[in-house]
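K.L.:
the sequence and its predicted three-dimensional model are supplied below.
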Amino acid sequence: MATVELTFSALPAHVRTARLIATAVARRAGVAEDLLDEVRLAVGEACSRAVEAHRLHCPDEPVRIELSDDSGRFEVTVTDVAPNEDADLSGEVTEPGGIANGYELASLLPDMSGLGLAVIAGLAEDVEVYPSPKGMRVKMGWPAVSSLPSSA
């Protein structure tokens, strides 16, 4: 399957739509039924974090989601463009344990405790966080074995 891209305005009501779309794409990609709730919750947390950051800093800018199922993996990337003055970062991958370039994840979130990213880390098999002064990208992944024919 090709990558599915979705952009939505920074309104909390759109987070539900993003969760529903991510769950439908994950199911089609072959993610096991018992992991779909984890996909739904992790995408909701990542989108909620991005919406809150946009509402504080750039409410007219859309939040972006990419969903793909390459190489037997279902991956979701949620990207925001909210400025992050505290992030003197080069966009490196988050290390296990919630550290990105020496910064604790809680310090990367505006007015949030970092709990959302901790929840995401507990729900997704792989989580990478790419913070920068121009926004943050959260990439999550789960195993997927497509059970649908490619022409479906």
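P.N.:
Okay, I see it. Numbering: from 1, shown residues only.

K.L.:
please make it C-alpha for all contacts and neighbour counts, starting now.
P.N.:
Will do.

K.L.:
for the nearest residue to Val127 once chain neighbours are set aside, the count of nearby residues, please.
P.N.:
Of all residues not flanking Val127 in the chain, Met140 sits nearest, at 4.6 Å (CA to CA, 6 or more residues apart in numbering). Neighbour count of Met140, defined by other CA atoms under 10 Å: 24.

K.L.:
just confirm Met140 is within a strand.
P.N.:
Yes. Membership of Met140 in a strand is supported by DSSP: H, G, I helix; E, B strand; the rest coil.

K.L.:
confirm that Leu67 sits in a helix.
P.N.:
No. Applying three-state DSSP, one finds Leu67 to be strand, outside a helix.

K.L.:
against that first model, consider the following:
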Amino acid sequence: MDAQSSAVGTVAKTESATAVLLRFTPQPEHVRTARLVAVAHARRVGVEAGLLDEVRLAVGEACSRAVGLHQRHCPGEPVVVVLDAVDESGSGLVADRFVVTVADKVSGAVPSPRDGATAPAAEGETAVEPEDEDDLDDAEMGLAVLTGLVDDLDITSGPDGGAIRMGWPVKDF
């Protein structure tokens, strides 16, 4: 299953009344809309007000990265963002995390924040190589910002694309 299908599958599997799916063309102006929707949804599901700026910055950074990758490698494919409140504790009673997944369709485009190398693509796939040193620097910087900003962060890459999954606690009501 590719990263984009995984992100979309999250909505289908949870059938959550709180899930929001955004699909948008890889244009920078859509990043602002994604940020606004993410913050509004985070507020609605109970993310503390003090974390909303973090949500805004992280979603903007992840979406900007996906837009940049799509513009260079697959401009006809949409960027996919899934927003949801989930029960990660397994209690089955209430959601305890607000989770945002930003999925792209670019194979092997997750550089390692430590060594600056592009992560290897899956077997039989060719990793995306940066067109110049600035592309690599931008990708590294974006992931470094996310790593420093979000405590609950998971970055994956596969033959059909990558996904950045970020989570924040939902306060008890």
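P.N.:
Yep, it's here. A quick note: this is a predicted structure, and the numbers were derived from the prediction, not measured.

K.L.:
now the TM-score, please.
P.N.:
The TM-score (TM-score structural alignment, normalised by the length of the first structure) is 0.79; 133 aligned residues with a CA RMSD of 2.1 Å.

K.L.:
ok, back up a step: I'd assumed Glu125 was in contact with the residue nearest to Val127 of the first structure.
P.N.:
Yes. Using CA atoms under 8 Å, Met140 of the first structure is in contact with Glu125, at 7.4 Å.

K.L.:
what does the longest helix along the first structure correspond to over in the second structure?
P.N.:
Ranked by number of residues, the top helix in the first structure under DSSP state H is helix 36-57. Using TM-score structural alignment, helix 36-57 of the first structure corresponds to residues 52-73 of the second structure.

K.L.:
pick out the residue closest to the middle of the second structure.
P.N.:
Among the residues of the second structure, Val102 comes closest to the average C-alpha position under CA atoms, centre = their mean, at 2.5 Å.

K.L.:
remind me which helix or strand that residue belongs to.
P.N.:
Per DSSP states H and E: Val102 of the second structure is located in strand 97-104.

K.L.:
where in the first structure does that strand fall?
P.N.:
On the first structure, the counterpart of strand 97-104 of the second structure by TM-score structural alignment is residues 73-80.

K.L.:
average offset between that stretch and the second structure?
P.N.:
When the second structure is overlaid, stretch 73-80 of the first structure sits 0.3 Å from its aligned residues on average, using mean CA distance after the TM-score superposition for the first structure.

K.L.:
and for that stretch, what are the contacting residues?
P.N.:
Around stretch 73-80 of the first structure, the neighbours that count as contacts under CA atoms under 8 Å, 6 or more residues apart in numbering are 22, 26, 29, 31, 43, 46-47, 50-51, 53-54, 62-69, 135-145.

K.L.:
at 7 Å what do you get?
P.N.:
Outside stretch 73-80 of the first structure, the residues that touch it by CA atoms under 7 Å, 6 or more residues apart in numbering are 26, 29, 46-47, 50, 63-69, 135-144.
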